[in-house]
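>>> Return atomic coordinates for the entry below.
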Amino acid sequence: MYDLSVTIKVKEVRVINILVLSEDYPSLNNKYAMSYVHSRNLIYKKHFNVSVLSFKSKVNYSYEGINVMSLNDFEKSEKDYHLLISHAPNVKNHVKFINKNSKLFRKIIFVIHGHEVLPLNNYYPENYKYNRSFFKKRMQSIYDKYKLRTLSKLFNNLFEQNKVKFFFVSSWMKEHFLKNIETYQDKVENNSEIIFNAANEAFISKKYQFDENNYLADFVSIRPLDQPKYGIDLIVKFAESNSNYTFHIYGEGSYFDYHAIPDNVKVIKSFIEQKDIPALLNKYKCALMPTRLDSQGVMVCEIATYGMPCITSDIPICREMLNEFPNVVFIPNSQFGYDNNYNSVLELYNIKNLPDKFHNNNTVNKEIEKIKNIINS
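Down below sits the predicted model:
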């Protein structure tokens, strides 16, 4: 008698476990905390088993399908991870955690976003007068020397263990990392990738369409109000020298408690949820997004990707990010107070075939490909 049964060999599917370190993380009570980390994880989870350790969290919770744990709960949990990803590593929490737990991970990827590897007083513009403190500035310098020395030591130790990889959000960021971190330049070159932050899906799935029936003003700016690097003073100068246009500024802060609001400017002190920004932008003709310093400038990249006419600063990082976008106009920061006619900018709203530079296929999907290669190497 013949055995007609068929033996089927099922290929074992390898589950890749990744732990992501983040100083803070979105929750129902704070949807904006390091949201650029969360947007990555939502795509990561299609390929990996992703857990997040948020140092500011006191309890475990789930947010949009991503499991978030506290440090206390991590220490009590079973630990079976292939890879650690550390976003914007800081001395207070990340370094301490990695020094204690690096043996749990085959590889560690550091995603370098900016401030964490810069001496801030050397890079950031001086605070507005109402917010200046010589003592704080001095303490920042002392802390930054310690920060850079400590991070250099951590990275070099991990290089010796052949464990470390870097993702930089721009060429500018990599260049200034190497200026400030005392480490092996050749090893950084051989163990790093430049991968931009992705635009949120809300800016990709739809395109800018000016809603003339619900028109609110000519120009819109969405900026924190108290940090000089975001150039609220430049926006005010621009508005004052272009009195024939109207301006709306969305943001929170104290700047206008100390400075007059021009007659053609309205300030809306609120923070707009990312998913709601595209619909809001449709009610304006042009975005005004100056900056004095950035490692990428995610929101202006999203606005450009959305197809809205946009004015930004003519500095190297903005050129690196946005030079290919025909709907973006660059102005030197020194020229924001000059009277200009911007009718031509306002007509840049119907441009087709915009670059997909900040779409997932050129950003987070590249990260996923690199992560798989790192794990399998």
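>>> switch to C-alpha atoms for all contacts and neighbour counts from now on
Noted.
>>> Quick check: Thr291 vs Asn101, distance?
Per Cα to Cα, to the nearest Å, Thr291 is found 38 Å from Asn101.
>>> more neighbours, these two?
Higher neighbour count among Thr291 and Asn101: Thr291, with 22 against 10, using other Cα atoms under 10 Å.
>>> Excluding chain neighbours, give the residue nearest to the more buried one in space.
Tyr230 (4.7 Å; Cα to Cα, 6 or more residues apart in numbering).
>>> so the one you found sits right up against Ile222, yeah?
No - applying Cα atoms under 8 Å, one finds Tyr230 not in contact with Ile222, separated by 9.5 Å.
>>> list residues touching both of these two?
Listed as contacting both Tyr230 and Ile222 by Cα atoms under 8 Å, 6 or more residues apart in numbering are Met289.
>>> picking that back up, quick check: the residue nearest to Thr291 vs Glu75, distance?
Applying Cα to Cα to Tyr230 and Glu75 gives a distance of 39 Å.
>>> Leu84 now?
15 Å.
>>> out of these two, which sits in the busier spot?
Ranked by neighbour count (other Cα under 10 Å), Leu84 and Glu75 place Leu84 first, with 23 against 10.
>>> Against which helices or strands is the host helix or strand of Asn365 packed?
Counting by DSSP states H and E, the element that carries Asn365 is helix 364-376. For helix 364-376, the packing partners by 3 or more Cα pairs under 8 Å, 6 or more residues apart in numbering; DSSP states H and E come out as helix 35-44.
>>> Let's see this one next, to set against the first:
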Amino acid sequence: VETEKWYRRWFNFSYNADDLERALASIPSNQERINFMKSLYENKELKLKFIFVSKWFKESVAESDTNTIVNNFSIIHNVIDNHLFQYVEKDREQRKKVLSIRPYASHKYANDLSVKAILELSRKDYFEELEFSIYGHGPLFNKILEPIRHFKNVSIHNHFLSQEEVAALHKQHGIFLCPTRLDSQGVSMCEAMSSGLVPITNGVSAIPEFVNEQCGYLAGKEDYQGLADAISFLYFHPEEFQKKSLNSSQKIQKQCGVEQILKKEINEIIN
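Take a look at the predicted model:
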């Protein structure tokens, strides 16, 4: 975050004039950091190698923001503990149980899109058959969730969870609702996928490197209707839900599992 162009986090100041003023005031120091990273990327004497968490971050952030090309690099994703977040076959009824675990400290997590999607679904005849479990914490929590507090099938929990508690919740739910405006990977989404939840998110930034049509749903940028439509589709297609659940776990464990990532990291250290 410290070496991205200041305007990448537009969503954090577009709602508030004071935030915009602070962002504008930070431009000189932001440019200093960008220049520093550019000098490192271009340095040929120090024999540096850069490890990026995703292809998107390398190309669309690091290289784009510094207007340079990084030649000596590897892509190694954040590891997902597939031993903790184990796949357990989902019952078809679990397609009706939607889980959201997100921070509420920034608009980048797009929790407002989740709220809008739930409001869209509330117009459906089958809405009361769905269950939404929302966990999180942060200064935006109460304001964002206020429009859906009155629904009896929406449970709201204003606190963070241990990894063990998260893994237990994964076993109880079938869908992971995790819209986003900016993600270099989406670790909580990947953990849910490892457990077999079907991710419903936005196809922005690095997310398409981890979610595809075979394992989840990628709505467009700012598209809350697409999020709602994906939940509706799974409601009417339980067999598709179970297939995507298995694909979701297999894809992310192969891509980000402990053995795979450790092998790549050890290879970097010894070579």
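>>> can you pull out the strands in the stretch 101-250 of structure 2?
131-137, 154-158, 175-177, 198-202, 217-219 (DSSP state E, counting those that start in this stretch).
>>> which parts of the second one are buried?
Yep, that's strand 154-158 of structure 2 we're talking about. Within strand 154-158 of structure 2, the residues that qualify as buried are Val154, Ile156, counting by 16 or more other Cα atoms under 10 Å.
>>> Any chance you could list what contacts the lengthiest helix in structure 2?
Ranked by number of residues, the top helix in structure 2 under DSSP state H is helix 238-256. Residues outside helix 238-256 of structure 2 that contact it (Cα under 8 Å, 6+ apart): 77-80, 82, 87, 89-93, 95, 174, 190, 193-199, 210-211, 214-216, 234, 260.
>>> if we go to 7 Å?
77-80, 82, 87, 90, 92, 95, 190, 193-198, 214-216, 234 (Cα atoms under 7 Å, 6 or more residues apart in numbering).
>>> In the stretch 1-150 of structure 1, mark out all the helices, start to finish.
For the stretch 1-150 of structure 1, the helices defined by DSSP state H, counting those that start in this stretch cover 35-44, 71-76, 96-101, 120-123, 134-160.
>>> Structure 2: matching residues for the first one?
To tie it back to what came earlier, the one meant is helix 35-44 of structure 1. Helix 35-44 of structure 1 corresponds to no residues in structure 2, going by TM-score structural alignment.
>>> Next, the buried residues of that helix.
For helix 35-44 of structure 1, by 16+ other Cα under 10 Å, it's Ser35, Tyr36, Val37, His38, Ser39, Arg40, Asn41, Tyr44.
>>> okay if I get those residues as JSON lines plus distance to Lys275 of structure 1?
Shown next, in JSON lines, are these (distance: Cα to Cα, whole Å):
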{"residue": "Ser35", "distance to Lys275 of structure 1": "12"}
{"residue": "Tyr36", "distance to Lys275 of structure 1": "13"}
{"residue": "Val37", "distance to Lys275 of structure 1": "16"}
{"residue": "His38", "distance to Lys275 of structure 1": "14"}
{"residue": "Ser39", "distance to Lys275 of structure 1": "12"}
{"residue": "Arg40", "distance to Lys275 of structure 1": "15"}
{"residue": "Asn41", "distance to Lys275 of structure 1": "17"}
{"residue": "Tyr44", "distance to Lys275 of structure 1": "20"}
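>>> quick revisit: name the stretch from the strands of the stretch 101-250 of structure 2 that approaches Ala105 of structure 2 most closely.
Counting by Cα to Cα, Ala105 of structure 2 lies closest to strand 131-137 out of the strands of the stretch 101-250 of structure 2; the figure is 7.5 Å.
>>> against structure 1, where does the closest one fall?
Aligning strand 131-137 of structure 2 against structure 1 (TM-score structural alignment) gives residues 246-252.
>>> Now find how far off-centre that stretch is within its chain.
The chain centre lies 21 Å from the centre of stretch 246-252 of structure 1; the measure is Cα atoms, centre = their mean, to the nearest Å.
>>> For the residue mapped onto Phe52 of structure 2 from structure 1, give me its contacts.
Matched across to structure 1, Phe52 of structure 2 falls on Phe168, judged by TM-score structural alignment. Listed by Cα under 7 Å, 6+ apart, the contact partners of Phe168 of structure 1 are Val111, Ile112, His113, Lys174, Glu193, Ile194, Ile195.
>>> and if you look at Lys285 of structure 1?
Neighbours of Lys285 of structure 1 in contact, by Cα under 7 Å, 6+ apart: Phe210, Asp218, Phe219, Leu346.
>>> Next, count neighbours for the second one.
Translated: Asp218 of structure 1. Asp218 of structure 1 has 17 nearby residues by other Cα under 10 Å.
>>> same question, the first one
Summarising burial for Phe210 of structure 1: neighbours were counted as other Cα under 10 Å, giving 19.
>>> now it, nearest residue through space, not along the chain?
Asn282 (4.7 Å).
>>> right, and the one you found touches Gln209 too?
Yes - look at Asn282 of structure 1 against Gln209 with Cα atoms under 7 Å: they come within range, at 5.6 Å.
>>> just to revisit the earlier point, can I have the buried ones of the contacts of helix 238-256 of structure 2 as a ChimeraX selection?
The buried residues among the contacts of helix 238-256 of structure 2 can be selected in ChimeraX (16+ other Cα under 10 Å) with this line:
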select :77,78,79,80,82,87,90,92,95,190,193,194,195,196,197,198,215,216,234
